[in-house]
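Asks: Give me a model of this one.
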Amino acid sequence: MKTKKLLVALILISLVSMFSLLATGAQETASPADKYPSKPIQVIIGYGSGGDADVNGRIFSKHMEKYLGQTLVVSNVTGAAGSVGARQVLEGRPDGYIALFSHWGSLMNTLLGVGDYNLLEDFNIAGICALDTNTLLVGNEKGRFADFNEVLAYAKQNPGDVRVGIEVGSVVHLTSSVLQASTGVEFHLIDTGNMGNDMASLKSNQTDFAIRQFSNVKDFIAAGEFKGFAYLNDKRNEMYPDVPAITEFGVDGMKAFYSKFFWYGFPKDTPQEIVDKFAAAMKKVSEDPEAKKEFAALGVDLRFMAGDESKKFITGIKETFEPFMNTLKK
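Replies: Got it, this is the predicted structure:
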């Protein structure tokens, strides 16, 4: 009898040990993405409210919620041309619950050494979600120039007198400098600061034209306050067909600025499984009919590129920008 009881006890101990090992093994093989996301995700935008990063980031994040099943809490953390917000994300916990939504301004910061980070090396890039091919040279409807032909003619006769609003160190700054080189004229580049200040300066005729995305200025145009001078593209926009493409003025050196990209990124050490799950939701949004319709109204093309493809695309833009960096000047 004692032998039988001892045998039963040994069997029970063995079974307990086996189930314990199985449970431990299951825990070890569980992916950190299995329960992701289990709480709201913080999305940092390094630019102020009302700009294209803010507008696009909020709309895209709103659509992400239905595919992730969690709220995306969007916050604007401004300063140093987007670098303050980027740095906050890089210093956050790499657990998938803090992400950056930004645009090609982050690449400019990398090229200029602003913010002490490298877009391609320091972030785990989830992907590019949208391209805006509708960069517009826009003037005041009551300004001193009727169209871009007048701007160029006047600038050739009066170097440094045509005033262009920029934010020093931004892509708009680089675009303005390359536009000077491509047209052979000299503008007066005025540091108006962020998009809101830039629009206020144009509205009050403190500047003669600005370089902005169509989504930023469409309401001003509809209200009869602003008018388009030219699209930075080799073809006209179907939504605003009366505005000529920049190539119609014989300007062929602006191709690098045709496609502004928008992207999400996480701290570098964020588990790849989590980033991939977030990216899968991005892809679904890019194919979502409601999201596509909402972005189309802004002139923005939803186009998903996964991490590696995004890096290749951004590297191409970087290599295109680099030869022009020495043109930056006030």
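
Asks: going forward, measure contacts between C-alpha atoms and count neighbours the same way
Replies: Fine.

Asks: Just the residues contacting the biggest strand by length in the chain, thanks.
Replies: Longest strand of the chain, by residue count under DSSP state E: strand 123-132. Strand 123-132 has contacts (CA atoms under 8 Å, 6 or more residues apart in numbering) with 90, 213, 258-270, 275-276, 278-279, 282-283, 286, 299-307, 309-311.

Asks: do stretch 287-294 as well
Replies: Phe60, His63, Val285, Ser286, Asp301, Leu302.

Asks: That stretch: which residues count as buried?
Replies: Across stretch 287-294, burial judged by 16 or more other CA atoms under 10 Å covers Ala291, Lys292.

Asks: how far does it sit from the chain's center?
Replies: 18 Å (CA atoms, centre = their mean, to the nearest Å).

Asks: same check, this time on stretch 323-330
Replies: 22 Å.

Asks: where's the most centrally placed residue in the chain relative to Pro241, distance?
Replies: Centroid-nearest residue in the chain, with CA atoms, centre = their mean: His103, separated by 2.1 Å. Distance, His103 to Pro241, using CA to CA, to the nearest Å: 26 Å.

Asks: how deep is Ala80 tucked in, by neighbour count?
Replies: 16 (other CA atoms under 10 Å).

Asks: no, scratch that, I was asking about Phe324
Replies: 15.

Asks: Report the contact partners of it.
Replies: Contacts of Phe324 by CA under 8 Å, 6+ apart are Leu174, Val178.

Asks: structure for this one too, so we can compare:
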Amino acid sequence: MKTIFRASLLSALVGIAGLAAASTSMAADVKWPTRPVQVVVIANPGGDTDFNARTMAKYFNQITGKSMVVTNIAGGGGTLAAEQVKGAAADGNTILFTHPGQLIVNEVAGLTEDSYEIFDVACIAGVDKSTVFVASKQSGVTSMQDLIAKSKAEPGSITYGTEMGSFSHVQGLMLEKLTDTKLKMVDGGTVSDRVVGMLGGRLDLGAITYGSVQDYVSGGQMVALGQPNEERNPLLGEVPTLKEQGLDITMDKPYVVAFPKGTDPAIVKKMADVMKQITEIPEYAEELKKFKQPVAYYGTEEAKAILAKTREDFMQFKDELRQAKN
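Replies: Reported below is the predicted structural model:
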């Protein structure tokens, strides 16, 4: 029986290797890009998603000799941008730059019936590992253990600022579930709005990119409780992971590059290859440090697996997200 299994496994691996080689050959042969490529970003200019898209576009031009034209289409939780790309010609000249907040949260929350599977996913171009759970000084919360103790003693006494039905909302729901606590979820608006709300004492807690609160943590107006990463992001200084504090919580936000369904697989593969080359450029890594972000990359099949697992993890919060959206 073991001999049959090994033979089958070897045959499968040979088959996969052959497919990979054929795919690489196809990508090398395809004539793409032949003109400027439009990348549609689901967020307004200036934020982390836009920054990652524009940095990708800069080095895409350096590698391919063709430009990437960044178009920002915010609104509808990212559905407006997704609809534009979904309806575009599948000729490789229109790309969606997005993240699970649009691709998966909207599906789970019932905002759209579409899922990431309506696109041809090329790769994960980067992963935001800069988020920290941070508490305001006025909240009196000084550590993650303190937060858990206060929340259990008085359920709902800690106000968590979020954008209801968004990725940060899922982060709060995950924290509740894995700590067996109850937070008071409040729609605090955008990241900048939530920072102001915490400084003013209206919000106690948030999951916010470290770069947006670093000065306030250094100044004592806020306390960084922990980063929800598998391992410490060294760009966040001495902020411990939640896992170091006994909480098995990781909440990465990957940036996804996808094409309209039906795009030539050779083009999809070539885009994935170009992005991998971009991540190997030292100057690219230096630029990402502006947003406290290390270099990360996942190819097509790995990206699909990550998105499938993310959807599975998020689906447990379907009822809460759908209630928040209504």
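
Asks: circling back to that earlier point, buried ones among the contacts of strand 123-132 of the first structure?
Replies: Buried by 16+ other CA under 10 Å: 90, 213, 258-268, 270, 275-276, 278-279, 282-283, 286, 299-307, 310-311, out of these.

Asks: In strands, which of the residues you listed appear?
Replies: Per DSSP E, these map to strands at 213, 260-267, 300-306.

Asks: Counterpart of Asn76 of the first structure over in the second structure?
Replies: Here Asn76 of the first structure is matched to Asn72 in the second structure, going by TM-score structural alignment.

Asks: From Val39 of the second structure, how far out is its match?
Replies: For Asn72 of the second structure, the distance to Val39 of the second structure - CA to CA - is 9 Å.

Asks: and the two? which has more neighbours close in?
Replies: Neighbours per residue, other CA under 10 Å: of Asn72 of the second structure and Val39, the larger number sits with Val39, 24 against 17.

Asks: Next SSE downstream of the helix or strand harbouring the more buried one?
Replies: In the assignment (DSSP states H and E), Val39 of the second structure maps to strand 37-41. Next along the chain after strand 37-41 of the second structure, taking DSSP H and E as the criterion, comes helix 48-64.

Asks: Mean deviation, that following helix versus the first structure?
Replies: By mean CA distance after the TM-score superposition for the first structure, the fitted helix 48-64 of the second structure averages 1.7 Å away from its aligned residues in the first structure.

Asks: Check which helices and strands that helix sits against.
Replies: With contacts taken as 3 or more CA pairs under 8 Å, 6 or more residues apart in numbering; DSSP states H and E, helix 48-64 of the second structure sits against strand 37-41, strand 68-72, strand 94-98, helix 265-279, helix 282-288.

Asks: how big is the offset of the second one relative to the first structure?
Replies: Its matched residues in the first structure lie on average 1.7 Å from strand 68-72 of the second structure after superposition (mean CA distance after the TM-score superposition for the first structure).

Asks: what's the average distance of the longest strand of the first structure to the second structure?
Replies: Mean deviation for strand 123-132 of the first structure: 1.3 Å (mean CA distance after the TM-score superposition for the first structure).

Asks: contact partners of the very next helix or strand once past that strand?
Replies: Next helix or strand after strand 123-132 of the first structure toward the C-terminus (DSSP H and E): strand 135-140. Strand 135-140 of the first structure has contacts (CA under 8 Å, 6+ apart) with 145, 202-203, 205, 208-214, 225-233, 257-258.

Asks: So which bit of the second structure is strand 135-140 of the first structure matched to?
Replies: Against the second structure, strand 135-140 of the first structure falls on residues 131-136 (TM-score structural alignment).

Asks: next one: stretch 10-17 of the first structure
Replies: So stretch 10-17 of the first structure sits over no part of the second structure, by TM-score structural alignment.

Asks: what's the counterpart of Asp48 of the second structure in the first structure?
Replies: So, by TM-score structural alignment, Asp48 of the second structure is matched to Asp52.

Asks: contacting residues for its match?
Replies: Gln213, Ser215, Asn216.

Asks: Kindly recompute the last result at 10 Å.
Replies: 58, 102-103, 132, 195, 212-216, 262, 298, 300 (CA atoms under 10 Å, 6 or more residues apart in numbering).

Asks: Surely Tyr264 of the first structure touches Ser106?
Replies: No. Using CA atoms under 10 Å, Tyr264 of the first structure is not in contact with Ser106, being 11.2 Å away.

Asks: which non-adjacent residue is nearest the aligned partner of Val114 of the first structure in the second structure?
Replies: Using TM-score structural alignment, the partner of Val114 of the first structure in the second structure is Leu111. Spatial nearest neighbour of Leu111 of the second structure, chain neighbours left out: Lys325 (7.4 Å); criterion: CA to CA, 6 or more residues apart in numbering.

Asks: Can you get me a residue count around the one you found?
Replies: Other residues close to Lys325 of the second structure by other CA under 10 Å number 13.

Asks: Also Asn229 of the second structure?
Replies: Residues near Asn229 of the second structure, counting by other CA under 10 Å: 22.

Asks: Same question for Thr190 of the second structure.
Replies: Neighbours around Thr190 of the second structure, by other CA under 10 Å: 12.

Asks: and what of the one 3 residues further on?
Replies: For Asp193 of the second structure, the tally of surrounding residues (other CA under 10 Å) stands at 14.

Asks: and it, what is it in contact with?
Replies: Gly161, Thr162, Asp187, Leu199.
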